[in-house]
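Undergrad: coords below, sequence missing:
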């Protein structure tokens, strides 16, 4: 299987901006060190400061599965569950 891309869009609750900065920083830094991670970046909407887009590229589905088991991802997912207004995740493969 070829590499896979993930685009995760989160709308955070404004009262948790500061807390998200800390958890996003750890998530990105630790994820970029993982075996199988090609790209892991955090973007912020220029129209809404509470909307963040995480763009990831992984070598395989197994690399994504391994990532989802890491302590930094689990901590992020647990926090995001109760502190976001909306979360959309799309896993895609490049076709062209």
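TA: Nice, thanks for sending it over. Quick caveat, the model's predicted, so the values are computed rather than measured. Residues are numbered from 1 along each chain as shown.
Undergrad: drop to CA atoms for contacts and neighbour counts, all remaining ones
TA: Fine.
Undergrad: So for the residue most central in space within the chain, what's the nearest residue that isn't a sequence neighbour?
TA: Per Cα atoms, centre = their mean, the C-alpha nearest to the average position across the chain is that of residue 54, at 4.4 Å. Nearest in space to residue 54, with sequence neighbours left out and distances taken as Cα to Cα, 6 or more residues apart in numbering, is residue 42 at 4.6 Å.
Undergrad: Second structure for comparison follows:
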């Protein structure tokens, strides 16, 4: 499994547009084969900071996702609503 955490610092005046864009992308992404989980979290201590948590079956599913029209549109548009470029971290499970 691949886990991706994406961190956003949203401009206060752009919160509604950000949420609309994100809602569209998540709605389409969760229909993709290989997607296991999408969850959006709001930071309790830093206003307008959000974390998106994604779980994907494998790297092939992530690669497919990154070529979809909804992801490309999101990636080209989202920074218009942010204080700074989003930060993305990729992880894999370590079995115990």
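TA: Right, received. Where do you want to start? Computed from a prediction, not measured in an experiment: that's the story for all the values here.
Undergrad: re earlier: helix or strand for the aligned partner of the residue nearest to the centre of structure 1 in structure 2, which one?
TA: Aligned by TM-score structural alignment, residue 54 of structure 1 pairs with residue 52 of structure 2. Assigned by DSSP states H and E, residue 52 of structure 2 falls within strand 49-56.
Undergrad: and the residue nearest to the centre of structure 1, what does it touch?
TA: The contact partners of residue 54 of structure 1, by Cα atoms under 8 Å, 6 or more residues apart in numbering, come to 6, 7, 8, 9, 40, 41, 42, 43.
Undergrad: so is the last one in a helix, a strand, or just coil?
TA: Per DSSP: H, G, I helix; E, B strand; the rest coil, the secondary structure class of residue 43 of structure 1 is strand.
Undergrad: And residue 77 of structure 1? What does it align with in structure 2?
TA: So, by TM-score structural alignment, residue 77 of structure 1 is matched to residue 75.
Undergrad: and the longest helix for structure 2?
TA: Determined from DSSP state H, the single longest helix within structure 2 is helix 15-29.
Undergrad: in structure 1, what residues pair with that helix?
TA: With TM-score structural alignment applied, helix 15-29 of structure 2 matches the range 17-31 in structure 1.
Undergrad: Average offset of the matching stretch relative to structure 2?
TA: Stretch 17-31 of structure 1: mean distance to aligned residues in structure 2 after superposition is 1.0 Å, counting by mean Cα distance after the TM-score superposition for structure 1.
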